[in-house]
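Q: missing the sequence, but the structure's below:
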């Protein structure tokens, strides 16, 4: 399977400082993830801000309750502008997720760029077509709705 690219944008009617404060705390990841993914943080990161090199280990159970370890590394940060997380251990052959924040009149434009690759060659390609691609979309749709519930809807 080739590396796949997906993008999402969302206008959030809050200043970039508030949005950055929320997204720069790994403890909030669970608040943005569907319950059915079964995310369980393995380290207490309450009140901690992310930094380049930070490792965030957790378990997920996205498929048939099968528990998988996933460790994300925060590789780059430009405060109030963007950060990048990369899977170091987990279910994907490749995962690179950019989070961009642009201040605009009346709020913040959040732009996500995700590159991912499912392992296992042709079997992974079929798995992506049958379920992984849809699961990724569902997770980001849920995230969009969760952000609206925390910060309000675009008017």
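A: Sure, I can see it. A quick note: this is a predicted structure, and the numbers were derived from the prediction, not measured.
Q: okay, CA-based contacts and neighbour counts for the rest of this
A: Noted.
Q: helices along the chain, start to end?
A: 16-23, 121-127, 133-151 (DSSP state H).
Q: can I get those in CSV including mean neighbour count and distance to residue 95?
A: Shown next, in CSV, are those (neighbours: other C-alpha atoms under 10 Å; distance: least, C-alpha to C-alpha, whole Å):
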stretch, mean neighbour count, distance to residue 95
helix 16-23, 17, 18
helix 121-127, 14, 14
helix 133-151, 15, 12
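Q: closest one to residue 105 among the ones you listed?
A: Closest of these to residue 105 is helix 16-23, at 10.5 Å (criterion: C-alpha to C-alpha).
Q: ok, and what's touching that closest one?
A: Helix 16-23 has contacts (C-alpha atoms under 8 Å, 6 or more residues apart in numbering) with 28-29, 79-80, 101-103, 107-108.
Q: from the chain's centre, how far out does it sit?
A: Averaging C-alpha positions (C-alpha atoms, centre = their mean, to the nearest Å) puts helix 16-23 15 Å from its chain's average.
Q: please compare the first structure with the one that follows:
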């Protein structure tokens, strides 16, 4: 099965501390997720982020299909990066690395996702749809973060 990749980056006009606090609070995912996905956090957010943490969400990736998504936080390096992997959910494989670093005027946030699709050949045929959906999700997230924190001003 093919391993696909998606990457994104965004500059935020906030401190590294503020970015870390916001991005590692899974309860903020609802703000960053398009409403049509109807994301709900079910459990696992009672404490701050830590390696070994399990977080369960309910999500609607397709109009008539709702599923639960269980994320395993596998690595955390405070104020540098964290990694989540899907244990159960809509993908055959999902490995998402979140990096942040201080830059003049704020924080640079970078995402690198590797994923595989389920359903063999049928999943492969749906790859362009999934790629487009991921691009739309990250555009929404970029807009939501800009709305929440303001526009990054180039130095």
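A: Structure's in. What do you need? Because the structure is predicted, anything quoted here is derived from the model rather than measured.
Q: nearest to residue 62 of the first structure, of the helices of the first structure?
A: Counting by C-alpha to C-alpha, residue 62 of the first structure lies closest to helix 133-151 out of those; the figure is 8.5 Å.
Q: superposed on the second structure, what's the mean shift for the closest one?
A: Compared with the second structure after the fit, helix 133-151 of the first structure shows a mean deviation of 0.8 Å (mean C-alpha distance after the TM-score superposition for the first structure).
Q: top of the contacts of helix 16-23 of the first structure by neighbour count?
A: Highest neighbour count within the contacts of helix 16-23 of the first structure: residue 101, with 24 neighbours (other C-alpha atoms under 10 Å).
Q: surely it is in contact with residue 113?
A: No: using C-alpha atoms under 8 Å as the test, residue 101 of the first structure is too far from residue 113 to be in contact (11.6 Å).
Q: nearest to residue 132 of the first structure, of the contacts of helix 16-23 of the first structure?
A: residue 29 (19.6 Å).
Q: mind listing residues that contact the lengthiest strand in the first structure?
A: Secondary structure of the first structure per DSSP state E: the longest strand is strand 66-78. Under the criterion C-alpha under 8 Å, 6+ apart, residues 50-61, 82-91 lie in contact with strand 66-78 of the first structure.
Q: could you check how far residue 114 of the first structure is from residue 31 of the first structure?
A: Using C-alpha to C-alpha, to the nearest Å, residue 114 of the first structure is found at 19 Å from residue 31 of the first structure.
Q: reformat the contacts of helix 16-23 of the first structure as a markdown table; add distance to residue 46 of the first structure.
A: Shown next, in a markdown table, are these (distance: C-alpha to C-alpha, whole Å):
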| residue | distance to residue 46 of the first structure |
| --- | --- |
| 28 | 9 |
| 29 | 11 |
| 79 | 19 |
| 80 | 20 |
| 101 | 23 |
| 102 | 26 |
| 103 | 26 |
| 107 | 26 |
| 108 | 25 |
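Q: ok, for residue 5 of the second structure, nearest residue in space, not its chain neighbours?
A: residue 114 (4.5 Å; C-alpha to C-alpha, 6 or more residues apart in numbering).
Q: in the second structure, which residue is most central in space?
A: Nearest residue to the geometric centre of the second structure (C-alpha atoms, centre = their mean): residue 96, 7.0 Å.
Q: now for that one: which residues touch it?
A: 83-85, 111-114.
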